[in-house]
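In: give the three-dimensional model of this entry:
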Amino acid sequence: MVVLSKPAIEQLSIANDCSTFLPGVPLVDLSKPDSKTHLVKACEEFGFFKVINHGVPFEYMRDLETEALKFFSLPPSDKQKAGPPNPFGYGNKKIGHNGDVGWLEYMLLNSNTEADYHKFASLFGEAAENFSRVLKVYVSAVKKMAFEILEMLADGLKIQPRNVFSKLLMDEQSDSVFRVNHYPPCPDLEESNGAGDLIGFGEHTDPQVISVLRSNNTSGLQICLKDGNWISIPPDHNSFFINVGDSLQVMTNGRFKSVRHRVVANSSKSRLSMIYFGGPPLSEKIAPLPSLMKGEDSLYKEFTWFEYKKSAYKSRLADNRLGLFEKINVAS
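Out: Below is the predicted model:
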């Protein structure tokens, strides 16, 4: 459980400029023949969309949520045995190494190795095997969905090979991670902050290729529109929300937009979110795909995922992480 005093609560960021729920967030039915067209449009206009008929059984989501809540309900001293994150492990309040904090606790795992699964599972005693099992089943299913979405996007863009994006995540050296965030209810929220919302996780873009999010039925997720307005996303524990990451924005030369998003705390309900971040191998070169350029100038300098990851994790959450890699075209 995250425990903060009232002065600590007051030090956290406040969000005052959010509008009401948006009814028009892109919804894509992955079972429909024209879904690839809708996926491309959503990535271009929002950098964010919701998917249904995704093929991940609800019991996979329910079982992992149940196990994760068991973990977060453990005494703080027990949870600390799985941390601090370096970079993987259990974290509380602190986000990164550059001063960002939020009203949350989390566990971060390498999605390509079961070693981290066992580190958390070991805290469950006789139930450890069940925790490892449901975690492995869920992550495997979500990975498969992410691969399929990326291949549908390639089809929608009419580029070959159709695994041009998905192969980066399928690679054995893929630098993909899995994160479970727990935002406890904040009973002092209304008293301490009547003017706005308490930030659970500050505004940022995801540096990877794609992010796949599933949460319980507690609201909190917000995205930033092109006009700078923040809108709240109604929760749906049966569906997944997909974010375009910085790397995919670069590979499409800015055609797809990496969405800026954040999470606000809730005064009475606990929010649990489970996110798969699909990242390429560390040595992978990231640059606009020639097949998408069509005579256009590249907006970005080529870089390796290691270079970008290193730069991103040295920055603050709200920084424009791609700024250092953008090309400045000076008219003659």
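
In: CA only for contacts and neighbour counts going forward, please
Out: OK.

In: center of the chain, which residue is that?
Out: Computing the C-alpha centroid of the chain and ranking residues by Cα atoms, centre = their mean puts Ser211 first, at 4.5 Å.

In: doesn't that residue lie inside a strand?
Out: Yes. Counting by DSSP: H, G, I helix; E, B strand; the rest coil, Ser211 falls inside a strand.

In: ok, it - contacts?
Out: Ser211 sits next to Ile242, Asn243, Val244, Gly245, Ile275, Tyr276, Phe277, Gly278 when contact means Cα atoms under 8 Å, 6 or more residues apart in numbering.

In: residues near the fifth one, how many?
Out: Put plainly, it is Ile275. As a burial measure, Ile275 scores 21 neighbours (other Cα atoms under 10 Å).

In: helix, strand, or coil at it?
Out: strand.

In: thought it was touching Arg179?
Out: Yes. Assessed by Cα atoms under 8 Å, Ile275 is found in contact with Arg179 at 5.2 Å.

In: CSV for the contacts of Ser211, including distance to Gln160?
Out: CSV is the format used below for the contacts of Ser211 (distance: Cα to Cα, whole Å):
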residue, distance to Gln160
Ile242, 23
Asn243, 22
Val244, 20
Gly245, 21
Ile275, 28
Tyr276, 25
Phe277, 24
Gly278, 20
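
In: among these, which ones are buried?
Out: Ile242, Asn243, Val244, Gly245, Ile275, Tyr276, Phe277, Gly278 (16 or more other Cα atoms under 10 Å).

In: downstream neighbour of the stretch of helix or strand the second one belongs to in the secondary structure list?
Out: With secondary structure defined by DSSP states H and E, Asn243 is part of strand 240-244. Sequence-wise, the next helix or strand downstream of strand 240-244 (DSSP H and E) is helix 246-251.

In: another for comparison:
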Amino acid sequence: MSTLSEAYRDLPHHPHHIIPLDFDSVRTLPDSHVWPPTPHAFESEDRVSIPTVDLTDPDAGKLIGHACEAWGAFQVTNHDIPLDLFHEVESEARRLFSLPTGQKLKALRSPGGATGYGLARISPFFNKYMWHEGFTIMGSSTDHARDLWPNDYQRFCDVMEDYQKKLKELARTLMHLVLKSLDISEEEISRVVSAGGDSTALQLNSYPLCPDPNRAMGLAPHTDTSLLTILHQSTVKACKSSKKELVGF
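Out: Presented below is the predicted three-dimensional model:
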């Protein structure tokens, strides 16, 4: 199986794979964004839910190990990321995606780039477009943020920097617990966790109001390229805890 880098080399991005639709001007769902019907994951009343792990639980490592083996994903509670920070991140993300399309395009990533505004990088692998726009940050967001808000970009950068720092701390904690559940030595765990410390990306996603959501797709099913994905469940969809993170492998 080829790596994603090799896939991008063989199937390079072009500008039309990057530029999102001007969602504010669309009144009907264009054929380019109409997806065939897909069966619902759970059509019966026998609903299932992935495991929830409380990081203050003395058995958190064991529970995470079992969740990885049985599910490949789990929800995390009591991770110590302040609720106010989540609200700030969501507020800044809304500020970004509510900008006029022309303004957002000033931060458009290049076809071969990894950061900035645009469609999901998985877009060229599908023959239909997704009802989605995203903004990717790797390291500092200053350059792109300055393009979006020439005189008012610092707050966005400060919030995202703080969020990235907290998520890296959480990711290191989770990776330590995952590797420990595999009976890997502390020395090897430290080496692996340290090696992956800087190869991170923060992805902000937006799913604009859709005129025909039953025939559109937000993000198509895919596998992330990273070993660990931490997904924040925003307030758009209610959940039992407002301080809950979804982690996938």
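
In: counterpart of the residue nearest to the centre of the first structure over in the second structure?
Out: Aligning on TM-score structural alignment places Ser211 of the first structure opposite Thr229 in the second structure.

In: one more: Lys144 of the first structure?
Out: Structural correspondence for Lys144 of the first structure with respect to the second structure (TM-score structural alignment): Glu169.

In: can you tell me the SS state at that match?
Out: Per three-state DSSP, Glu169 of the second structure ends up helix.

In: which of the contacts of Ser211 of the first structure are also in contact in the second structure?
Out: Here is what carries over to the second structure from the contacts of Ser211 of the first structure, by both residues aligned by TM-score structural alignment, their matches' Cα atoms under 8 Å: Ile242, Asn243, Val244.

In: now those in TSV, with distance to Thr205 of the first structure?
Out: As requested, those are exported to TSV (distance: Cα to Cα, whole Å):
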residue	distance to Thr205 of the first structure
Ile242	12
Asn243	9
Val244	9
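
In: now flag whichever of the residues you listed is closest to Glu10 of the first structure.
Out: Among those, Asn243 lies closest to Glu10 of the first structure (Cα to Cα), at 29.8 Å.

In: so the closest one makes contact with Lys50?
Out: No. With contact defined as Cα under 8 Å, Asn243 of the first structure does not reach Lys50; the gap is 9.2 Å.

In: common neighbours of those two, please.
Out: Joint contacts of Asn243 of the first structure and Lys50 (Cα under 8 Å, 6+ apart) do not exist.

In: figure out how far stretch 92-100 of the first structure is from the centre of its chain.
Out: Distance of stretch 92-100 of the first structure from its chain centroid, counting by Cα atoms, centre = their mean, to the nearest Å, is 16 Å.

In: would you mark the buried spots in that stretch?
Out: Asn92, Lys93, Lys94, Ile95, Gly96, Asp100.

In: next one: stretch 195-209 of the second structure
Out: Thr200, Ala201, Leu202, Leu204, Asn205, Ser206.

In: stretch 205-224 of the first structure now?
Out: By neighbour count on 16+ other Cα under 10 Å, the buried set for stretch 205-224 of the first structure is 205-224.

In: just the ones of those residues in strands?
Out: Ile210, Ser211, Val212, Leu213, Arg214, Ser215, Leu221, Gln222, Ile223, Cys224 (DSSP state E).

In: circling back: save the buried residues of stretch 195-209 of the second structure as JSON lines, and put in distance to Ala41 of the second structure and secondary structure too.
Out: Formatted as JSON lines, these follow (distance: Cα to Cα, whole Å; DSSP: H, G, I helix; E, B strand; the rest coil):
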{"residue": "Thr200", "distance to Ala41 of the second structure": "30", "secondary structure": "coil"}
{"residue": "Ala201", "distance to Ala41 of the second structure": "28", "secondary structure": "coil"}
{"residue": "Leu202", "distance to Ala41 of the second structure": "27", "secondary structure": "strand"}
{"residue": "Leu204", "distance to Ala41 of the second structure": "25", "secondary structure": "strand"}
{"residue": "Asn205", "distance to Ala41 of the second structure": "22", "secondary structure": "strand"}
{"residue": "Ser206", "distance to Ala41 of the second structure": "22", "secondary structure": "strand"}
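
In: would you confirm that Ser291 of the first structure contacts Ile159?
Out: Yes. Assessed by Cα under 8 Å, Ser291 of the first structure is found in contact with Ile159 at 6.6 Å.

In: chain center to stretch 170-183 of the first structure: distance?
Out: 9 Å.
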